[in-house]
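Student: quick check, what structure comes out for this input:
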Amino acid sequence: MPEDDGPVAPKVSVEFEVFGHVQGCYFTKYCKDQCDRLGIYGWVKNTRSGTIVGKLQGDRDKVDEISMWLSKQGSPGCRIDLCELRNWELIVKPDFRNFSIRF
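Tutor: Below is the predicted model of the structure:
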């Protein structure tokens, strides 16, 4: 009989947009590093309007952790005015193989 590893952590998907002084301070690089460390899938990119947008997918607790980072901390030298998290969904598996910076 296979061993029971307990309940499987729920996986979620969420889109985000970060407003403030978030470009020109390596925000996308730091975001990718954080997501890689946490095992989160998805992408991040700069927008023409000066914000950062992206999509996060992974275990709920890890997505909550990066959501707090996006809302409160960010990269050194940035200023976060607002982080909008929208379109939360429960997912079975991520749509992405890794976390990437898009251009």
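Student: going by C-alpha atoms from here, please, whenever you check contacts or count neighbours.
Tutor: Noted.
Student: count of residues packed around the residue lying closest to Phe27 once chain neighbours are set aside?
Tutor: Closest residue in space to Phe27, ignoring its immediate chain neighbours: Ser75 at 5.1 Å, by Cα to Cα, 6 or more residues apart in numbering. Ser75 has 19 neighbouring residues, counting by other Cα atoms under 10 Å.
Student: now show me the structure for the sequence below, then we'll compare the two:
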Amino acid sequence: MSTTHTITRHLRITGRVQGVCYRASMTEEATRLGLQGWVRNRKDGSVEALAQGPASAVQALIDWARQGPRLARVDGVLVTAVEDGVTLSGFVQREMV
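Tutor: All right, here's what the predicted structure looks like:
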């Protein structure tokens, strides 16, 4: 797979991932990797994210998500491909849903 091929992935992260700076840390990491997308807390205690960019950079964020920031305890990361041609700009934190 080409590292310049743009892909979009939806992530659902479970564990102790709220109240541990997970969203802020993911935003920082995604920005460092040059990705577009968003991250938000969910009322069920999980964190949800959408990441778009070069395949290698998206995979690097997925790998990061499996560890998270220092205080997090990640139990699982469910990754789903998004193929609907969504165009994103920047990487931002969204409101809880």
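Student: TM-score for the pair, please.
Tutor: Aligned and superposed, the two chains score 0.90 in TM-score terms (TM-score structural alignment, normalised by the length of the second structure); 94 aligned residues with a Cα RMSD of 1.8 Å.
Student: tell me the contacts of the residue mapped onto the residue nearest to Phe27 of the first structure from the second structure?
Tutor: Here Ser75 of the first structure is matched to Pro69 in the second structure, going by TM-score structural alignment. Pro69 of the second structure is in contact with Val20, Cys21, Tyr22, Ser25, counting by Cα atoms under 8 Å, 6 or more residues apart in numbering.
Student: before we move on, back to that, gap between the residue nearest to Phe27 of the first structure and Pro10 of the first structure?
Tutor: Here Ser75 of the first structure is placed at a distance of 28 Å from Pro10 of the first structure (Cα to Cα, to the nearest Å).
Student: before we move on, what about Ser67 of the first structure?
Tutor: According to Cα to Cα, Ser67 of the first structure and Pro10 of the first structure sit 16 Å apart.
Student: who's more crowded, those two?
Tutor: For Ser67 of the first structure versus Pro10, the count of surrounding residues by other Cα under 10 Å is larger for Ser67: 19 against 13.
Student: returning to that earlier point: ok, the contacts of Pro69 of the second structure in the first structure: which stay?
Tutor: Counting by both residues aligned by TM-score structural alignment, their matches' Cα atoms under 8 Å, the first structure reproduces these contacts from the contacts of Pro69 of the second structure: Val20, Cys21, Tyr22, Ser25.
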